[in-house]
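[1] Starting from these lines, generate the structure:
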Amino acid sequence: MLKDTPKHQGKRNQLIDILAQKGITDTKVLEAMKHIPRHLFMDSTFEDHAYQDKAFPIAAGQTISQPFTVAFQTQLLEVKPTDKILEIGTGSGYQCALLVALGAKVFSIERQLELFKKTNLFLPKIGLKPKKLIFGDGYKGLPDEAPFDSIIVTAGAPFIPKALLGQLKIGGRLVIPVGDDPQIMTLLVRTDTKKFEKTTFGEFRFVPMLQNKN
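    As a prediction, the model looks like this:
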């Protein structure tokens, strides 16, 4: 049952206060998170923990990211309504739902078939359906739909895939956690056809980005 109660809403409000205290300043991001029922993206056994600022396991050995991490990455994207955004790693669909709630046209790629099928069925049920959900290799991006206003990677990448850089518009933003464990949150802004401005934002922990699967 897809239930979202006043109790859930109250817990969400508390979580939003925590995120604001931790330094999330983008009010649009906080407002959107206030309305997304995170508990529905998780196994019901973890429902009581849904509004803690922690990551939790989901299917296929993956996790639903810590709310602060989701908010932090989204804030770095500087999402504007109608932005065309590529997400690498749909996972539970929570990050994807947030981008849709912010008015973006989202194209999301998932490598795990189990998660892809589950999320593809789930997101339309809560009215936060992306433009397109694709089962495929995130390292390759989505050249058929490029260029993108921004690209977000929600798994730890050992390196920055060149294909993703090439699929950004001039002025476009790539937010990607780079490294093994932990990763360094990295923002690349495309300033020219061959130039990128890079900024780093400290250590985060993500599950590894999968590659070389057919």
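
[2] contacts, neighbours, all on C-alpha from now
    Will do.

[3] longest strand anywhere in the protein?
    With secondary structure taken from DSSP state E, the chain has its longest strand at strand 168-178.

[4] can you give me how far it is from the chain middle?
    Taking the mean C-alpha point of strand 168-178 and that of its whole chain, the gap between them comes to 13 Å (Cα atoms, centre = their mean, to the nearest Å).

[5] helices or strands next to that strand in the packing?
    Here strand 168-178 is seen to pack against helix 67-77, strand 148-153, strand 183-190 when contacts are counted using 3 or more Cα pairs under 8 Å, 6 or more residues apart in numbering; DSSP states H and E.

[6] Can you check what angle separates the shortest one from strand 168-178?
    To tie it back to what came earlier, the one meant is strand 148-153. 10 degrees (axes from the mean of the first three to the mean of the last three Cα atoms, to 10 degrees).

[7] so can I have CSV of the helices and strands packed on strand 168-178 showing distance to T5 and mean neighbour count?
    Compiled in CSV, the helices and strands packed on strand 168-178 are given as follows (distance: least, Cα to Cα, whole Å; neighbours: other Cα atoms under 10 Å):
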stretch, distance to T5, mean neighbour count
helix 67-77, 19, 21
strand 148-153, 31, 26
strand 183-190, 34, 21
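
[8] for comparison, sequence B:
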Amino acid sequence: MATDTQDARERMVRETIEARGIADPRLLGAMLSVPRHLFVDEDWLELAYADRPLPIGEGQTISQPFMVATMIDAARLGPGDRVLEVGSGSGYAAAILGHVAKFVIGIERHESLVEAARERVTRLGLDTVEFHHGDGRQGWPQGAPYDAIFVAATGDAPPPALLDQLAEGGRLVMPVRDAGGEMLVRYEKRSGEVEATPLCPVRFVPLV
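    Modelled structure (predicted):
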């Protein structure tokens, strides 16, 4: 089983992430290191390494691997960065981030998902990742400022509290609604101003 999942993980990274232009060796290494099947409900294990979102309970999904990689790559993370993830769900993306950044805080509004995510990262020995139950729109001011913030849900614009918690030079990556549907956007804070860069069309659950 371990060999089978390792082979599936390697194919996933090679064929659905690296082949589509993600080249950061630290990110690719992180995607190889984190076993996605541990973050997927038992009913969906056969599809754990497919490049598609999957249900995780509470009406939420685990994002497709390529989208996780795309969002992380867009933030241009450094090894010393502090990261906030809003809508951490099963904890998969936070676990990837835990291999790329210095420290990661995940916020999730469903307490059952928080508890499951904590158990998973503990099982993997990731002491650089912690999860909290709360309203992601308010962020987690106790850990601010953050060098990068990820929002895994769609809104009309970044919540003001999250922009306040973003460090100077920091990057916030989230999907936002536009006239054509939803667009992944990177926001960068420079001299107190925020500059937005559209990246690609996406589809996420709404930010509530």
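
[9] Distance to Q167 of the first structure added to the helices and strands packed on strand 168-178 of the first structure, as TSV?
    Rendered in TSV, the data for these read as follows (distance: least, Cα to Cα, whole Å):
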stretch	distance to Q167 of the first structure
helix 67-77	15
strand 148-153	6
strand 183-190	10
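
[10] So for A60 of the first structure, which of the ones you listed sits nearest?
    Shortest distance between A60 of the first structure and those, using Cα to Cα, is found for strand 148-153: 18.0 Å.

[11] That closest one vs the second structure, mean deviation?
    Taken against the second structure, strand 148-153 of the first structure registers an average deviation of 0.7 Å after superposition, with mean Cα distance after the TM-score superposition for the first structure.

[12] so where in the second structure does that strand end up aligned?
    Under TM-score structural alignment, the counterpart of strand 148-153 of the first structure in the second structure spans residues 146-151.

[13] ok, back up a step: just tell me the aligned range of the longest strand of the first structure in the second structure.
    Correspondence between strand 168-178 of the first structure and the second structure is established over residues 166-176, with TM-score structural alignment as the criterion.

[14] G93 of the first structure: which of the helices and strands packed on strand 168-178 of the first structure is closest?
    With Cα to Cα, the closest approach to G93 of the first structure among these belongs to helix 67-77: 11.3 Å.

[15] Over in the second structure, find the residue span the closest one aligns onto.
    Under TM-score structural alignment, the match for helix 67-77 of the first structure is residues 65-75.

[16] can you list the residues that contact that stretch?
    Counting by Cα atoms under 8 Å, 6 or more residues apart in numbering, stretch 65-75 of the second structure makes contact with 16-17, 22, 24, 27, 31, 49, 51-53, 93, 97, 148, 150, 171-174, 186, all of which sit outside it.

[17] rerun that using 7 Å as the cut-off
    Outside stretch 65-75 of the second structure, the residues within contact range by Cα atoms under 7 Å, 6 or more residues apart in numbering are 16-17, 51, 93, 148, 171, 173.

[18] Format those as TSV; extra columns: distance to E111 of the second structure.
    As requested, those are arranged in TSV below (distance: Cα to Cα, whole Å):
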residue	distance to E111 of the second structure
T16	31
I17	31
D51	27
A93	17
A148	24
R171	27
V173	24
